[in-house]
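Peer 1: What follows is a protein structure lacking sequence information:
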């Protein structure tokens, strides 16, 4: 295995009398599943530092799953149990690459697993994409889930006065966005959305939301459960054109072979007899349309789309038939890509870290003590549970390296948290997170909710400091 100069090297002497120390960078599902897989095995003694840039754990379970999905968000209760393992130390509010360099981190541990996800949106690369009123789904989702880095001013300016919205993409995130925009204030009130989010959405007079996909319903990426939810909204009617559900032989074959596709088509066909209802939001699902350009000068006023057809390879081909969809807001939900940590290679095209079975590759060769799991390993695909298998595969590679003697405790390891504090950082540990958790529950109780998400980093840290002042 190659060595980038910062990683520990196997010692010819007897290994130190301590567990293998592993840093996991990213405390979302992939990172927590990796920590659990490391500590719930008996072959190799392991202790884990689970680092995150935010003061809070759970990643996209907290800041990706829509707040009107309480059952899905309850996954964090399961994830929390892994944080309570005495061999796992949650270390939040630490930005690797800023508070501590990658090379410095690696001098404090024997191995690192990078699980920090894929947080950047993909661009369409078309005219007008940067107009005010055009948002990436990543921006809107960060805002309505209370992410500390959300651009509140930009999102709220884009939502001001919106009556018609176009959502580009046919994955679960696109459906989340369409559903949230179509909900009534009464439906959203019990959620853990920050109060300013509820206030803005209540004041947004949405009358029509159109979700468009460049290919057909057989190629859509959403799950049937997400799709069905659209028909249960209090004041929205789902509208589907029967012509969009006419399939070519290849798509028919796909629908027969893939049970999820078949179920989706059955749901969609059940909606073709719906008609607009005065006073209800028109929630349209339209297929075989791709955006050509965004219209408007001061802000978005519409989207010009081209009719498409799917070829034998499943690619969308333009037909030259154009139409304009009026829109005060356009939300692009066309995928995510990863960004590199300083000192970590990322393939620009795929947005993932080059790897082999989870082992990071540098110059085509596995790098000693470096591993990767989650979206930054495989790309933004699958559901939350997909990360469990993915993390186990990576941990199996790490344990195999340890069993082979390639990866060993290489000497005394200084305490990472003590080093961070000495540098002036303010790491958030598990008890600190419990203080934040309690503060959010208390804030929610003031409005009769189970919880209200605190969205400002300083407010999160203030809850930690207040608990420390009280002696917890």
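Peer 2: Yep, that arrived. None of the values given here were measured: they were computed from a predicted structure.
Peer 1: use CA for all of it now, contacts and neighbours both
Peer 2: OK.
Peer 1: Quick one: residues contacting residue 85.
Peer 2: Listed by CA atoms under 8 Å, 6 or more residues apart in numbering, the contact set of residue 85 reads residue 39.
Peer 1: what's the nearest residue to residue 387 if we skip its chain neighbours?
Peer 2: residue 30 (5.0 Å; CA to CA, 6 or more residues apart in numbering).
Peer 1: Quick one: neighbours of the closest residue to residue 185 other than its chain neighbours, just the number.
Peer 2: Sequence neighbours aside, residue 202 is the residue nearest to residue 185 in space, at 5.2 Å (criterion: CA to CA, 6+ apart). For residue 202, the neighbour count with other CA atoms under 10 Å is 17.
Peer 1: surely residue 202 meets residue 182?
Peer 2: No: between residue 202 and residue 182 no contact is recorded; they are 10.5 Å apart, counting by CA atoms under 8 Å.
Peer 1: now the residue nearest to residue 387: how far from residue 394?
Peer 2: 10 Å (CA to CA, to the nearest Å).
Peer 1: just residue 356 next, same as before
Peer 2: Residue 356 is 9 Å from residue 394, by CA to CA.
Peer 1: do the same with residue 26
Peer 2: Computed as CA to CA, the residue 26 to residue 394 distance reads 15 Å.
Peer 1: Got another one to weigh against that:
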């Protein structure tokens, strides 16, 4: 029997586990899917916007994989920490596949980024998605009239949409109650989504973009003269990839109609790059200074020396992600990935048989959820080629016993089901559907474990955002 650990229970990890047990070349494979959190599904649970029910329904597919008798979910285990080092994990399993994603957001690197009111879009998403590591203080939006979102990808579109949505749109979702109350009481009336390049170069998908134009009580505002600075936008016959072409068609339609009257407005801006976040005497953000850019003829942009200030009491940066080094694994800081050869971890120029990577930590933060499937299959193919050599090594016993002996208190599948049940109960007490539990104490109490927590809000008393009930 070949025993494999998969670190990370998001799509890339689950697809890797699925590929391992579905293959027929090596019978008897058993897979443990480990996660630092007591909940599975990774970014499908904690990264997909709560109003995107169709995408979130992918959890049902991932669930079917994790309920396979040959796969065991082991949550609340931090790989790379003192109680479960990568070296120790390698001793407990024939092979380890790391699917740990890209957890750190990129910064703007401009003056004023440290001001109160400036956040990463990642932290905002974590907050409204109930990630237990989210900022404990949350987001107070009552004094925010104007918000700036820097970026032109799907995450930027998501946070823009969430800031513009009303309470009636969000109440049916599984958003934590504190976040729902904060967004319902928001003073936001204008959300500026700003890109440094042109409309034909946006990284968002057309479905996400179109959704901005369907929000009740929200108008989308554009400047036709600004859009026309993009040669590919100005020329309907310009050759563009299919997605970019459809995006341009949507933007042309909105620009031609003009923005109707509405209580809230989404303002899409292009060819502006942030150069400074402006603050007041109290150290809070009051605006962002942008420099007008222009196409450089090589697919990029260059500054023009013309500047514009945009009012903002909240700034969210959404300019990409980076992988984070995992203690015990090699790491390439230039790419933010683990060096690999067809998924095999490369140490000192040589492939390390028994250590593998898949997902964003392998290829960088690119692609959509479905991109993880072929990525995982390539890695599993490399692992299976090494299987005969790997299986020769005798293992010390059930890894779960070793993890518990090290002082960890893992959450297994029944514990996760108990969390699901508690979240359904919480929703009923609040007069809503299922509502996520947003903090470590609440999750671990629901799972029936009193073991050591991970990160802020670890057990030892109720957290500030622990739901009642």
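Peer 2: Yes, it's here. Predicted, not measured: the structure shown is a model, and the values here were computed from it.
Peer 1: I'd like to know how far the most far-flung residue of the second structure relative to its centre sits from residue 386 of the second structure.
Peer 2: Ranked by distance from the centre of the second structure (CA atoms, centre = their mean), the top residue is residue 392, with 38.2 Å. Residue 392 of the second structure sits 11 Å away from residue 386 of the second structure, going by CA to CA.
Peer 1: same deal with residue 181 of the second structure?
Peer 2: From residue 181 of the second structure to residue 386 of the second structure the distance is 53 Å (CA to CA).
Peer 1: Then residue 369 of the second structure?
Peer 2: Taking CA to CA, one finds residue 369 of the second structure at 27 Å from residue 386 of the second structure.
Peer 1: Quick one: residues contacting the counterpart of residue 87 of the first structure in the second structure.
Peer 2: Structural alignment (TM-score structural alignment) places residue 87 of the first structure against residue 70 in the second structure. Neighbouring residues of residue 70 of the second structure by CA under 8 Å, 6+ apart: 21, 29-31.
Peer 1: Which members of the residues you listed are positioned in helices?
Peer 2: residue 21 (DSSP state H).
Peer 1: Just send the contacts of residue 70 of the second structure back as a markdown table, with neighbour count and distance to residue 85 of the second structure too.
Peer 2: Shown next, in a markdown table, are the contacts of residue 70 of the second structure (neighbours: other CA atoms under 10 Å; distance: CA to CA, whole Å):
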| residue | neighbour count | distance to residue 85 of the second structure |
| --- | --- | --- |
| 21 | 19 | 25 |
| 29 | 18 | 23 |
| 30 | 18 | 21 |
| 31 | 26 | 18 |
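Peer 1: now, which of the contacts of residue 70 of the second structure lie within strands?
Peer 2: Among the contacts of residue 70 of the second structure, DSSP state E puts 30-31 in strands.
Peer 1: Just name the closest of the contacts of residue 70 of the second structure to residue 55 of the second structure, please.
Peer 2: residue 21 (24.8 Å; CA to CA).
Peer 1: Give the equivalent position in the first structure for that closest one.
Peer 2: Aligned partner of residue 21 of the second structure by TM-score structural alignment: residue 39.
Peer 1: Thought residue 47 was touching its match, still the case?
Peer 2: Yes: the pair residue 39 of the first structure / residue 47 is scored as a contact, 6.9 Å apart, by CA under 8 Å.
Peer 1: list the residues that contact both of the two?
Peer 2: Common neighbours of residue 39 of the first structure and residue 47, using CA under 8 Å, 6+ apart, are 87-88.
Peer 1: where exactly do the strands run in the stretch 101-250 of the first structure?
Peer 2: Applying DSSP state E, counting those that start in this stretch to the stretch 101-250 of the first structure gives strands spanning 111-114, 120-121, 134-136, 164-168, 208-212, 236-240.
Peer 1: Just give the nearest non-adjacent residue to the residue nearest the centre of the first structure, would you?
Peer 2: Residue closest to the average C-alpha location in the first structure (CA atoms, centre = their mean): residue 60, at 4.1 Å. For residue 60 of the first structure, ignoring the flanking residues on the chain, the nearest one in space by CA to CA, 6+ apart is residue 28 at 6.3 Å.
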